[in-house]
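Enquirer: got a predicted structure plus its sequence, pasted below:
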Amino acid sequence: MNIQELRSGDQVYVIYRNPHAQTVAQIQEATIAEHPDHPGRLSLLLFEEYYPLSDEYAMYSSYQEAEKMYKQYFDLPVDGDLF
């Protein structure tokens, strides 16, 4: 996902690792929003916290795309794959 194309109000899906249990990850919906302390600067609004936009986040435009990449990252079968 190209972060330069994101606009305030866009919904994205993030593969988020639990900071307290690094082996736990989930797909979480987030919003692109203007940072309240930095007018004009877009941020990732996740769990009521503002994070600077960065290419380092695993952000996707749809849940299905995020789920496919989640399965690939964590070596889980993708729909249609045989065990």
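Expert: Yep, it's here. Residues are numbered from 1 along each chain as shown.
Enquirer: going forward, measure contacts between C-alpha atoms and count neighbours the same way
Expert: Will do.
Enquirer: which residues of the protein fall in helices?
Expert: Ranges of helices in the chain, per DSSP state H, are 63-73.
Enquirer: find the nearest non-adjacent residue to the spatially most central residue of it, please.
Expert: Geometric centre of the chain, nearest residue: residue 14, 1.5 Å, by Cα atoms, centre = their mean. Distances taken as Cα to Cα, 6 or more residues apart in numbering place residue 59 nearest to residue 14, at 4.5 Å, with adjacent residues excluded.
Enquirer: and here's the other structure:
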Amino acid sequence: MENFRVGEEVYVIYRNPHAAVVANIEKAEVVQHPKNPHELAIFLHDAYHPLAEDDAVFSSFEEAEDLYNEIFDYEQYD
């Protein structure tokens, strides 16, 4: 996992919890976890999500889009 810093803007491949087959690339922010000051979290959709090793978090939209297209087998358009 990359070394993210507090305040950094990141892009997350986020699955809709109400429709498991729906995923989007969402912009989020890396923040200090409000309940554990020794952990980082992602602030997304007005909620804190602990930053974990297996999260699909990227520094750029293009990186997120590449993996999104690979996972969901979509064609990339130039």
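Expert: Received the coordinates, thanks. No experiment lies behind these values; they were computed from the predicted model shown.
Enquirer: quick one: TM-score?
Expert: After superposition, the two chains reach a TM-score (TM-score structural alignment, normalised by the length of structure 2) of 0.89; 78 aligned residues with a Cα RMSD of 1.3 Å.
Enquirer: rewinding a little: wouldn't the residue nearest to the centre of structure 1 be in contact with residue 58 here?
Expert: Yes - assessed by Cα atoms under 8 Å, residue 14 of structure 1 is found in contact with residue 58 at 5.6 Å.
Enquirer: now do the contacts for the residue mapped onto residue 15 of structure 2 from structure 1.
Expert: In structure 1, the residue paired with residue 15 of structure 2 according to TM-score structural alignment is residue 17. By Cα atoms under 8 Å, 6 or more residues apart in numbering, the contact set of residue 17 of structure 1 is 23-26.
Enquirer: so which pair among the residues you listed is furthest apart in space?
Expert: Farthest-apart pair in those is 23 and 26; separation 10.2 Å (Cα to Cα).
Enquirer: with neighbour numbers in mind, choose between the two.
Expert: Taking other Cα atoms under 10 Å, residue 23 of structure 1 and residue 26 do not tie; residue 26 has more neighbours (14 against 8).
Enquirer: that one -> structure 2?
Expert: Under the alignment (TM-score structural alignment), residue 26 of structure 1 pairs with residue 24 in structure 2.
Enquirer: strands of structure 2, start to end?
Expert: Per DSSP state E, structure 2 carries strands over the ranges 9-15, 23-32, 40-44, 47-50, 57-58.
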